[in-house]
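Undergrad: Pasting a predicted model and its sequence here:
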Amino acid sequence: MAFTHDAQASLRCAVDLANSGLDEEALGTLEALDAFCAKWDVTGRRDHTAAELAEVQALRPRLVRMWHLAAAGDETAFVGEVNVLLRESEALPQLVTHDGWDWHIHAHRPDAPLARRLTVEAAMAFVDVVRAGELDRFSICAADDCDAVVIDLSRNRSRKFCEAGCGNRIAAQAYRARKG
């Protein structure tokens, strides 16, 4: 199943945000938050305050929890949490087009706080995944020493490792072990 461009972007953004909590410095400053928002083309209101940064950082454990529920195959709990995210964020779906993107859904007002917009974008992408019956696309990195979350958007469902290079590291270790 191919997800819409905005759903894929929201899923990848959610992965990046969730995994930014693995390294304290990955999202530890307002400048890092600015770079994160630029990387993911986050539009709408920005306060550029320590409180805004703290709200975004507080979202990370909730996203990681979503991945663990999905990876465990607990669809009922996953859907329950998605609904909580949507309800708490006062989601209001609407079609929009902007910045070169074709029609897509925003489920928040552009003046909503950043953390709320990131929450809703992730939750709406989670809705698409559940409706498509594709919850198995969520996983945790297969490297024994890594807790990063992974979203497998590949056609052949072959993604096992995170973006931090664990796949290459594991392959190099296996190669060295074979060459002994």
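TA: That came through, no problem.
Undergrad: For the rest of this, base every contact and every neighbour count on C-alpha atoms.
TA: Noted.
Undergrad: Please list the residues outside the strand or helix carrying residue 34 that contact it.
TA: Secondary structure from DSSP states H and E places residue 34 in helix 30-39. Under the contact criterion Cα atoms under 8 Å, 6 or more residues apart in numbering, helix 30-39 has outside partners 26, 27, 43, 48, 49, 50, 53.
Undergrad: structure B:
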Amino acid sequence: MVFAHDTEMSLQAAVELTNTTAGPDTLATVADLDAYYSGFEYTGRHERTRTELEEVRALRPRFRELFTASREDAVEIVNHMLAEAGAVPQLVRHDPYDWHIHACPPDAPLATRITVETAMAMVDVIRTDEMSRLGVCEDQDCDGIVLDLSRNRSKRFCSTTCGNRNAVAAYRARQAGEA
């Protein structure tokens, strides 16, 4: 494990949220937001409204900027996100997880909680000088964000689809070269 469980989950959730714009928008309905919310085991307030959906969708460009920023620029973005939300980190425990950090109350708007959890996760990334774990997909037709939590830092594509597309293209190029 590279980071604590809550850090990894927050990073994965934020990258998935950001990547909902890579290709057809996969966060278009309140039902999509419900699936995202439960898929990443968020807790606390969830209004299930179009307004909440739009607030969460509005986070995507900001997260893209954060994930593609230099380490120094990321510090500024994270500090601003935390200050803007009035974040106060606290240790909490709830099923099924042991002690972990929440930095805003459970009744804060979902978009605020996602922002703060992402910023707190990025604190760990920045402090451990692991910004190289974030990047842009190497597929020439994709601009998705890649989160590489592998030991050998070998992840190059944002999804299996992009990886497979490039493997097939490389195979076809090799076959054409042999012919």
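TA: It's in. The model shown is predicted, which means the values in this text are computed figures rather than measured ones.
Undergrad: Just give the TM-score of the two.
TA: After superposition, the two chains reach a TM-score of 0.95 (TM-score structural alignment, normalised by the length of the second structure), with 176 aligned residues with a Cα RMSD of 1.2 Å.
Undergrad: Weed out the non-buried ones from the contacts of helix 30-39 of the first structure.
TA: Buried residues within those, counting neighbours by 16 or more other Cα atoms under 10 Å: 27, 53.
Undergrad: Do a quick rundown of the strands in the second structure.
TA: Using DSSP state E, the strands of the second structure run over 90-94, 97-102, 134-136, 145-147.
Undergrad: so the first one corresponds to what in the first structure?
TA: In other words, strand 90-94 of the second structure. Counting by TM-score structural alignment, strand 90-94 of the second structure lines up with residues 94-98 of the first structure.
Undergrad: cool, and the last one?
TA: The alignment of strand 145-147 of the second structure onto the first structure (TM-score structural alignment) spans residues 149-151.
Undergrad: distance between the matching stretch and the chain's centre?
TA: Distance of stretch 149-151 of the first structure from its chain centroid, counting by Cα atoms, centre = their mean, to the nearest Å, is 8 Å.
Undergrad: Have a look at how far, on average, that stretch is from the second structure.
TA: Here the mean offset of stretch 149-151 of the first structure against the second structure after fitting is 0.7 Å, by mean Cα distance after the TM-score superposition for the first structure.
Undergrad: What is the neighbour count of residue 13 of the second structure?
TA: Residue 13 of the second structure is flanked by 21 other residues according to other Cα atoms under 10 Å.
Undergrad: Apart from its neighbours in sequence, what residue is nearest it?
TA: With Cα to Cα, 6 or more residues apart in numbering as the criterion, residue 13 of the second structure has its nearest non-adjacent residue at 6.3 Å, and that residue is residue 40.
Undergrad: what does the one you found align to in the first structure?
TA: Here residue 40 of the second structure is matched to residue 40 in the first structure, going by TM-score structural alignment.
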